[in-house]
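Participant: return a 3D structure for these sequence lines:
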Amino acid sequence: MVANAVVVSALCAITVLMMSGLGFSGTAGAAMLAAPVYLRIHKPVLAAVLVAVAALTATVVLQTWPFAVGLWAVPMVVHRVAARSSGRARFGILALAMFTALVVTVISPRWSSPLFSVEGFSYGSVDWWAGLLLITPLMWLTIVTAYLFGDLKRVKWEREVALAQRAQALSDRAEALAAWAHRLEVERDQEVRLAAQDERTRIAREMHDIVAHSLSVVITQADGARYAASQDPQAATDTLARISVTARDSLTEMRRLLGILRTEEGPLTAPVPGFGNLPELVAGVRQAGLPVELVLPRSDDAVAALPPGASLAIYRLVQEALTNALKHSPGATAAMVRIRTGWEWVEAVVINDGVLTEVDSTTTKPLPSSGQGLRGLAERLGVYGGQLQAGPVPENPDRWMVRGWVRTRSSAASQQKGGS
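Facilitator: Now for the predicted structure:
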């Protein structure tokens, strides 16, 4: 704005020095025409309207023609309007400027000599026709040229603004994408950590089931062999052989689990135990000295529909229940494993006695428990839509019951379909 004021003031001074003898009306008309140009930076439309009003006032009222000032004042305001105003304002000011130039040229007092006069009626002069045909097109050309330069500047400015906005939008989008990528990376790391935690939990659960069961069987058999050695050496030898087999089987399963962690090496794999391995499991517990009755369903259709993980969960339930019977009920004399099936479920129930039976603490002691087995077992069953119950049998507190069930593959699929 300061630069505009300096330029306008310099042009006014040059005009006054070049145009001598303007008189009061000429000076007033020039001042009226030049003053609004100071407003053209911030209020270009208002400045253009005031210039038009000043030109008409100077021509009609003051009877002067401020051509010298109008030669630079009008193009400056028209240029600014074209460069910074809206489309309707630009076209309106362009029309007003051309109309004002025509009116000022037609009624200019410089051309007062009549071309002809008949009975008091006079019409124009030679100078009037020259101004109308020559000066008016020249003024229009000047106005249109200033408008076109201003419009060109506006288009360039709008293009620069659009490019700046596009660059800013691209920058914002890049920042958003970077933030999104960072969030995805964080979520991926979290998922990796959660997956690793789940895998550790699964492996710890498997290790607990394998080690707890195997050690319980080994301890029970070792106690029996120790007291049978003096009376029946052959029974002690057979018991020690069973201990060896049990330990080797446990070692094989532990190697299988640890092999999962060795992704770069070929892991030592073995078939995952399941429902079909229940007879072998029960036979091993029988060899440990606890008579176990196994009751299987007549139909294997529901069992065949079990996913491998659900079949493993049933196996672990029976294993955990029999292991707890060996560990915490040293006075147990019998146990029963009953498998029942329905249209959408498979249930395992394990019942053993000896909960309240007193035993000789010098020969057999209950083993301590961490409570992790049943908790992990409940988590296993919950994955397949099942539940776990454990506690004394209401009719006979001396008997302990572990009951759990899982859904079959068909029922789990229908449940997912209904939920989706």
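
Participant: make it CA atoms for all contacts and neighbour counts henceforth
Facilitator: Noted.

Participant: the longest strand in the chain is where?
Facilitator: strand 396-407 (DSSP state E).

Participant: next SSE downstream of that one?
Facilitator: Using DSSP states H and E, the helix or strand that follows strand 396-407 towards the C-terminus is helix 409-419.

Participant: need the contact partners of that next one.
Facilitator: 305-307, 344-345, 384-385 (CA atoms under 8 Å, 6 or more residues apart in numbering).

Participant: that helix: which residues count as buried?
Facilitator: Judged by neighbour count (16 or more other CA atoms under 10 Å), helix 409-419 contains these buried residues: 409, 411-412.

Participant: related to what we said a few turns ago, from the contacts of helix 409-419, which is closest to Ala235?
Facilitator: Leu306 (39.8 Å; CA to CA).

Participant: number of residues surrounding Trp140?
Facilitator: 18 (other CA atoms under 10 Å).

Participant: just Pro397 next, same as before
Facilitator: Neighbour number of Pro397 under other CA under 10 Å is 14.

Participant: equivalent analysis for the one 10 residues further on, please.
Facilitator: Arg407 is flanked by 28 other residues according to other CA under 10 Å.

Participant: for it, what are its contacts?
Facilitator: Arg407 sits in contact with 306, 310, 344-346, 384-386, where contact means CA under 8 Å, 6+ apart.

Participant: and Leu17, by the same measure?
Facilitator: If you count contacts by CA under 8 Å, 6+ apart, Leu17 has none.

Participant: how close does Gly309 get to Glu191?
Facilitator: Distance from Gly309 to Glu191, counting by CA to CA, to the nearest Å: 22 Å.

Participant: this one next, for a side-by-side:
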Amino acid sequence: MSTNEVLFPPGATQRDWVADGILAVTVTLLSIVPYYVQVGYVELFSPLTMFSAAITLPLVLRRHSPLLTLALVSLGGTMQLFFLPIPTISLVSIPIVSYSVARWIPGRMSRSVIVVGAIASVLGPLAWFGAYASNPNADILFWGACLGAVLTPYAIGRRSREVAESRTRQVHAAEERYRLLLAEREQQTRLAEASTRAMIARELHDIVAHSLSVMIVQAEGGRAVATRKPDVAVEALDTIAETGREALHEMRRIVGVLRAGPTDEPPSYAPAPTLEEIPDMVARTSDRITLVVDGNPQPVSQALALTAYRVTQEALTNFLKHAGSEATAVATLTYSARSITVDVVDNGDGVDDPTDGGGNGLRGMYERVSSMGGSLSAGPRDDGPGFRVHAVIPIGDAARTAAREGMQR
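Facilitator: Sure, this is the predicted structure:
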């Protein structure tokens, strides 16, 4: 702690200066006026006024510089001991100084007022009553009373300081907790925004990539048979139109979420296809895809049904984009009491790096399946040419158990 912080620890506001000035003037007047109304002190008017003011007026500095106040009051008290034969009313400022030093001076420096007070408690009674007191018990009583006038306000001041410091620490702790809470809320908000952006990105990718892939395949097929089989070309155009309308509808639902205000009714931005819609989606995708269903779909949550639908959709989209025009694929859906298994296998050329297009599709599938507590593997086939996507999505209690295990890992 610097010397300046010890000499001027609290500082004083304008309001403190005014309050302490009023206190100093009031104590000075109370210390002087009584002597003016008593005839026996006429010859002491000047020294009483001067020495009383020397002890009381420094109280104006008690909050700005308690140690300086102690020094000035000690100097005034010393002059009284030498020049006045009696104690004065102005000594009432001593308890005020003792409290001020204890309240605003930190550490051991505050004990200086006890040292000064203990010396003055002995010298004062000796100077004022030593010539008249014949009983040592009286001297001890005087000393104890003077020392008590110093120790009692000192103890009160230290206690006040401890309470103030405790409150300050509590305020700082509360402010720190509040800052941490704000930082945590901001982090949670950012995580929620990132999660929402990732979710919307997955939806947009699935919708756009699948719809465009289907439209491109149908357009190329329709062009190839337009002259030979006009009816097939018309069916291809119908499929393109239907796929485009469906994609546009889903895009509007997602954009509706982005434009919705806080007071608007929250729209469902995520399309909510069911498991029963997967065969229709496969049929619209391409006639080179064979669907095999093992078991019967059971009622599941909307999120789980959407995950199974999107994984199947994205796997077929990758097939259309990378397998080649002559390749075929088999999509197998296996429904059991504990899980739904999606297995899409093709015999196409595939790609060396399945993430050469940015990997958004595969990353989206991994994120979807992982969020449901499932597992997904995607890569070239080991038993021949082609690519395979295999996803296992648990249902009910199995999903919760898998999710807990994933969080523990």
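
Participant: which one's more surrounded, Gly309 and Glu191 of the first structure?
Facilitator: Gly309 (16 against 12).

Participant: the corresponding residue of the second structure for that one and Met215 of the second structure: what is the separation?
Facilitator: Here Gly309 of the first structure is matched to Ala303 in the second structure, going by TM-score structural alignment. According to CA to CA, Ala303 of the second structure stands 27 Å off from Met215 of the second structure.

Participant: same thing with Leu147 of the second structure?
Facilitator: Taken as CA to CA, the span from Leu147 of the second structure to Met215 of the second structure is 100 Å.

Participant: give me the more crowded residue out of these two.
Facilitator: Between Leu147 of the second structure and Met215, counted using other CA under 10 Å, the more crowded position is Met215 (23 against 19).

Participant: most centrally placed residue in the first structure?
Facilitator: Trp180 (6.3 Å; CA atoms, centre = their mean).

Participant: measure it to Gln168 of the first structure for me?
Facilitator: 18 Å.

Participant: kindly report the same for Asp151 of the first structure.
Facilitator: 25 Å.

Participant: pretty sure Glu265 of the first structure belongs to a strand, no?
Facilitator: No: counting by DSSP: H, G, I helix; E, B strand; the rest coil, Glu265 of the first structure is not part of a strand but coil.

Participant: which parts of the longest strand of the first structure are buried?
Facilitator: Buried residues in strand 396-407 of the first structure (16+ other CA under 10 Å): 398-407.

Participant: which of those residues lies closest to Ala247 of the first structure?
Facilitator: Distances from Ala247 of the first structure to those, taken by CA to CA, are shortest for Val402, at 25.7 Å.

Participant: tell me the counterpart of the closest one in the second structure.
Facilitator: That one, Val402 of the first structure, aligns with Val389 by TM-score structural alignment.

Participant: equivalent analysis for Tyr384 of the first structure, please.
Facilitator: Match for Tyr384 of the first structure (TM-score structural alignment): Met372.

Participant: ok, its match touching Val392?
Facilitator: No: in this structure, Met372 of the second structure is not within contact of Val392 by CA atoms under 8 Å, at 9.8 Å.

Participant: which among the contacts of Arg407 of the first structure count as buried?
Facilitator: 306, 310, 345-346, 384-386.

Participant: so of these, which ones are in helices?
Facilitator: Among these, the members falling in helices (DSSP state H) are Ala310.

Participant: output the buried ones among the contacts of Arg407 of the first structure as CSV; include the columns distance to Ala146 of the first structure.
Facilitator: Output for these, formatted as CSV (distance: CA to CA, whole Å):
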residue, distance to Ala146 of the first structure
Leu306, 87
Ala310, 86
Trp345, 89
Val346, 92
Tyr384, 82
Gly385, 82
Gly386, 86
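
Participant: between the buried ones among the contacts of Arg407 of the first structure, which sits nearest Leu374 of the first structure?
Facilitator: For these, the nearest to Leu374 of the first structure is Gly386 (13.6 Å; CA to CA).
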